[in-house]
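*Asks:* Sequence and computational prediction follow.
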Amino acid sequence: LTFDMGGTSTDTARFDGKLDLEFITKIEGIELHNPTLAIETVAAGGGSICGFDGHQLRVGPESAGAYPGPACYGAGGPLTITDVNLLLGKLDTSRFGIPVRLDKAKEALQAIQHQIFTKNQQLISEEELLRGFEQIANEKMAEAIRRISVAKGFSPKEYPLLTFGGAGGLHGCQLAEILGISTVILPYDAGLLSAYGMGQASAQRIVTQQVLLPLTEINESLFTRLTHLTEQGTQLLQQDGTELVDKENALALLYLRFKGQESTIEVAVTVQKALTLGEIEGHFYDKYRRLFGYCPNNLTIEVESLKVVVSEKAPRQVQTETAHLQQLASPIHQAKYPAYDWNQLNPGDYFSGPAVLLNTTSTSFIPEGWQAVITPTADVVVTLVEQRNSAVNAQSEAIELELFTNRFMAIAEEMGAQLQRTAFSVNVKERLDFSCALLDADAELLVNAPHIPVHLGSLGVCARLVREKINIGVGDVIITNHPKYGGSHLPDVTLLSGIFTPAGELIGYAINRAHHAEIGGKTPGSMPPDATSLVEEGVVLLPTYLAKNGEMQWDTVTELFTNAPYPTRALTENIADINAALASLRSGELALQQLVEQHGLAKVHRYMKLLKSNAFEALQHAFLPYKNRVFEASESLDDGHNIQVSIQPNAAGGIVFDFTGTSDCHPNNLNANISIIYSAILYVLRLLVNKNIPLNEGLMQGVEVRLPENSFLHPIFSDEATECPAVVGGNTEVSQRLVDTLLKAFELSACSQGTMNNFLFGNSAFGYYETICGGTGASQGADGRSAVHQHMTNTRITDPEELERRYPVRLKNFAIRAHSGGEGRWKGGDGIIREVAFLAPLRVTLITQHRVVPPYGLAGGQNGKVGQQTLTRTNGTQEVLAGICSIEVDTGDTLCIETPGGGGYGD
């Protein structure tokens, strides 16, 4: 594993006999479809700003940059990680090349000391404060490496850590201890290694051939194809002026997957040595099990593509002899730590930490318990020789709160990475329509990965309702989607498990929710627009044991999916995604248990409570400008159903959200439940706080929600699905319109597109589902954004190539709908145009809003344009469809969906 830490960011990558390649790279939200080395960047570097936000210490993501730079530069900059390392004695001021002001760094540190004392009357020593900042930075960087490892299915413990960059050596050994790595490599040219490597790198050409055929069909021609690609790559290199091409060692990459699956698994072979079909299948199955934790039976292996990497012949590496070890007599000087000059060391010299290793372009720190050895190439290999507790013995709540916040967040994010990696369906793996969270022992939302807002606020509500219905013990996993028990709508399947200590004490809960694109119902895609009862929308899962005392209950769950009045059309995909969700829960369970093992249950529970208290205090502070005011707003759905809200402080200092005046239960599927209401309120309160805190139910402390019974925001549910109203549009559409109404009351922004533009098509064999982006509302000082998902949805849209390959459709147009955003001083964002041609007879379903009522402008801004969908038949006739409808289409018919623009702000 490589760890490159510079001034503003840290880069990490993996080398396992070869460098990992990526063919889609995301930079600042823009996807680049070019081959690159798989390098992950973290916003942490020597210039990362260290501070106190009133509750806890913070490190980054902001950077001091080159100017004003760290406080020690003397240009008025803030305290940074560079200053922390300087004050800890890990840097030599004479090696900077510019004047360094130790006094300025100390002044910046003392200013933070004073802030903390002013806030909570706690005086933290300079040493503890410095160690706190150091550990926060180290844990953040280590967690980034761990999360990447989880996403790719390997353990960091299996690798040494190659540490470079100007600041890498100062943190490498400490990161290694956190990750369980026992060997760290420090290159001699660490500060210049990236530049040196670019100069040494051989020219390469990557040649690709798309295949999309079963492996058995191309097995006999496979190595003929690879040889042909190798020749193509060789010719391209020679055209570039490369004289010596290493054809013999050309790397061939097979991208394999099970037919019907989106993501591929890379299997490396050599062009010169043909493998048998069985050997290739064996490599694929082994990697699949390692990545996903299981391997489906009787599925066809498909070759998605072939790639061959042909390289220039590299200079021959001279093998060096192992040096004789000899301990150094003494360092060049002794300050806080012994310091050694790298240029005065000889192969075989070794020394033990704590010590500082100085070089022209970098400085390294060898902690206590580590031993450094000089290699014949003048590099340094550092080995952990004495295990020790590297954690700071922090007494400060401000330090510990930030550390535990990051630790809890890391667990939730690892759960999300695990679920995405192991999922089978496009909807989960590619569209990212899922959410993962940790709950505390009271089943209240503690932290979440940054997933789908409409899911997240409802997860705690769901868990509390479920545990009233069914006991959750050690080894139990509950599955449900029922709205009576906090389910958002039937396609969103929730898994919940308790997390316990070995003694059986409850620590908290792991929970996730993933959207299944097909779970039965009257129409393919499980979102029938004309449903009047819950049973018509698909398979209904009352809280049921997926696992009981550690024993899986697959037969019971499978029967629920197949013996419903409207059973699923995609059982294999359902079970595969449930397996992925199960692996995600177990990832969270193990990580939280390890945290308790390391720190103790009482301490973990204490910081769970403090994390929620911090959120509550942040909300109280954010709400100060709104005290003694009453906020009211109303918004109508396209069919006239009205949302009415009044928001005001109560006598106890809390906030009352009163929805009296809201319309009665909806006759079709636009019914929400309490979990969706909580999600919308929690989301808007998080916007009001406008601070970098985890979304958690501390924000709901003191919040009172008043809902008129049997309104379409609070319908009556029972265990019997035939007696329950339909809800599928309540989750997607009412949630969006509810957020619009709350934002209108607080006058935070103009209305966004206010819909998820649900688009579904299918037949008796399959169902496809997507939500479509639109324009966001403008706000004071900011235009709305065009062509994005917003508020309660946070999903991707399926890639055009994948959409057309897997389904009988052709994407004819996907473009921004110019001038659909409302005018104003700040303009609303534009919606989009998405035009699809159908290549087979299908049933199409649309569930949308803002086709009649336009997205409102604010403070004099103009409304955004309403959306529209037009069906063009093969004979040329056109029909403008209703916002909620289900129709039959024929081969050659075309549907054009135009999504709403956001409202403008200001005149």
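*Replies:* Everything's here; your move. Since this is a predicted model, take the numbers as computed values, not measurements.
*Asks:* make it CA atoms for all contacts and neighbour counts henceforth
*Replies:* Fine.
*Asks:* which helix is the longest one in this structure?
*Replies:* Counting by DSSP state H, the longest helix found in the chain is helix 571-599.
*Asks:* Tell me the helices and strands packed up against it.
*Replies:* For helix 571-599, the contact count by 3 or more CA pairs under 8 Å, 6 or more residues apart in numbering; DSSP states H and E identifies helix 397-422, strand 492-500, strand 506-515, helix 554-562 as packing neighbours.
*Asks:* Could you give the separation of it from the chain centroid?
*Replies:* 16 Å (CA atoms, centre = their mean, to the nearest Å).
*Asks:* list the buried ones in that helix?
*Replies:* Across helix 571-599, burial judged by 16 or more other CA atoms under 10 Å covers 571, 573-589, 591-593, 595-596.
*Asks:* hang on, the earlier thing: Ile27: which of the helices and strands packed on helix 571-599 is closest?
*Replies:* Each of the helices and strands packed on helix 571-599 was scored for nearness to Ile27 using CA to CA, and the closest is helix 397-422 (18.8 Å).
*Asks:* Skip ahead from the closest one and say which helix or strand is next.
*Replies:* helix 426-429 (DSSP states H and E).
*Asks:* related to what we said a few turns ago, same list, the helices and strands packed on helix 571-599, but as JSON lines with distance to Thr732 and mean neighbour count please.
*Replies:* Output for the helices and strands packed on helix 571-599, formatted as JSON lines (distance: least, CA to CA, whole Å; neighbours: other CA atoms under 10 Å):
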{"stretch": "helix 397-422", "distance to Thr732": "21", "mean neighbour count": "24"}
{"stretch": "strand 492-500", "distance to Thr732": "11", "mean neighbour count": "26"}
{"stretch": "strand 506-515", "distance to Thr732": "12", "mean neighbour count": "26"}
{"stretch": "helix 554-562", "distance to Thr732": "23", "mean neighbour count": "15"}
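*Asks:* adding another structure so you can compare the two:
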Amino acid sequence: GSARKADTQIFSQGRKQSAPVFEREQLQPGFQVKGPAILIESAGTTIVEPDWEAELLENGTLRLTRSVSQQGQSFSNSLDPLLLSLFNHRFMAVAEHMGIALEKTSVSVNVKERRDYSCALFDTGGNLIANAPHIPVHLGSMGESVRAVLKECGQRLAPGQSWVLNDPYCGGTHLPDITVVTPVFDESSAELSFVVASRAHHADVGGISPGSMPPFSTHIREEGVLIPIQCAASHNNFHEQEMRELFGSGEHPVRSLDQNLADLQAQIAANHRGAMALKGLIDEFSLSTVHAYMGHIRQNAAHAMRRTIDTLSNGEFQCEMDDGTQICVALKIDHRARRAVVDFAGTSPQHPGNLNAPQSVCRSAVLYAFRTIVGSDIPLNEGCLDVIDIHIPEHSVLSPDYPAAVVAGNV
């Protein structure tokens, strides 16, 4: 119509294309145009790319929608060093953006200001693929919680769900660290494609002292509300009433319920941010390529760890705490197999106080220690542990049983 002023050439999708130019002020509600097109106005210019459509709504809003789904480009699934580096950084960027979303939407000082949180991506087996540079003890232990959710919920997992837990005997650290696990499904096949997770230290989860860090606790229930695996959201709807009942349960419920729920919803929002970014990667590269490079990244970390193991030798170390509790560790290197064994045999039995460290915390410490001695720039992921066997004696201070107190075990 009269709003069309001219046609011009634009460069898009690698070539020059003819695009009509419209004056936005003269467009009527209901106006639609397929890209390429240019909409000009006094305050700016809108470019409608090919495969996109623009529509002017009744309220004057211009809505842009993709009219043709972006097809994954043709990339080989075989290892390419350039793409390996690209995917390393793209996966880490997803986790970093999750962290930014969590920081922006949370309300407690602990999460928003102190940034005591971590975000990460996992494969369908619950193996850590990439993370942002957040809290090391979270990053090495979250995989245990993710695997626990996958094992227990299995066939019940569905799009739009988020699961919550803080169980130290199920991959948790201590009770204030609450983990939210969100499965990500392939829209075309409805199969599980990835898992994203966030863990945040809530300011208070109940217990016998404010802040849920009692110095003299001897039972896990004295440290706060113990959350087994629970569905916190389904069909993208937050289960507020169920969460209120959960956080308000027990002998020592939480002290600031609304703050807990706000931070919990911020974690769910962060996970959704990660899920959207992963779906964007699939649109760009295809699901098979993204999955292939998740495997390549893990293998690359394992190769880097083998090179580090080649430089190590056997050793033993013991540390005695002031009450006589001992931590014993032996490093045994198999140079032929290029593997390492970290054996904590001889470590003292479960502590009567709260200095017990759950197995997931112990594994985190081993993973982080080995990661710091790797010479190359690799992301912290499960591949680092693929060539390391960790032996932790059961019923020990490094593998406590319910209802052992654990609040000081990772501090």
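*Replies:* Sure thing, it's come through. Keep in mind it's a predicted model, so treat the numbers as computed, not measured.
*Asks:* After superposition, what's the TM-score, could you say?
*Replies:* Overlay of the two chains. TM-score (TM-score structural alignment, normalised by the length of structure 2): 0.81; 360 aligned residues with a CA RMSD of 2.5 Å.
*Asks:* so which of the helices and strands packed on helix 571-599 of structure 1 gets nearest Ile816 of structure 1?
*Replies:* Short answer: strand 506-515, nearest of these by CA to CA, at 26.9 Å.
*Asks:* How far does the closest one sit from its chain's centre?
*Replies:* Between the centre of strand 506-515 of structure 1 and the centre of its chain there are 16 Å (CA atoms, centre = their mean).
*Asks:* Return the mean post-superposition distance for the helix or strand just after that strand against structure 2.
*Replies:* Using DSSP H and E, the next helix or strand after strand 506-515 of structure 1 towards the C-terminus is strand 544-548. On superposition with structure 2, the mean distance recorded for strand 544-548 of structure 1 (mean CA distance after the TM-score superposition for structure 1) is 1.5 Å.
*Asks:* hmm, who's touching strand 544-548 of structure 1?
*Replies:* 470, 475-480, 552-554, 557 (CA atoms under 8 Å, 6 or more residues apart in numbering).
*Asks:* immediately after that strand, which helix or strand?
*Replies:* strand 551-552.
*Asks:* residues making contact with that following strand?
*Replies:* Here strand 551-552 of structure 1 makes contact (CA under 8 Å, 6+ apart) with 475, 546.
*Asks:* Quick check: that strand compared with structure 2, mean distance?
*Replies:* Compared with structure 2, strand 551-552 of structure 1 is 3.7 Å away on average (mean CA distance after the TM-score superposition for structure 1).
*Asks:* before we move on, the earlier item: would you list the helices and strands packed on helix 571-599 of structure 1 in a markdown table and tack on distance to Pro354 of structure 1?
*Replies:* Shown next, in a markdown table, are those (distance: least, CA to CA, whole Å):
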| stretch | distance to Pro354 of structure 1 |
| --- | --- |
| helix 397-422 | 24 |
| strand 492-500 | 38 |
| strand 506-515 | 37 |
| helix 554-562 | 54 |
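*Asks:* Out of those, flag the one nearest Ile452 of structure 1.
*Replies:* Ile452 of structure 1 lies closest, by CA to CA, to one member of those: strand 506-515, at 9.4 Å.
*Asks:* how about the helices and strands packed on helix 571-599 of structure 1, which one is nearest Glu266 of structure 1?
*Replies:* Closest among these, using CA to CA: helix 397-422, at 13.9 Å.
*Asks:* Next, the angle helix 571-599 makes with that closest one.
*Replies:* Interaxial angle of helix 397-422 of structure 1 relative to helix 571-599 (axes from the mean of the first three to the mean of the last three CA atoms, to 10 degrees): 160 degrees.
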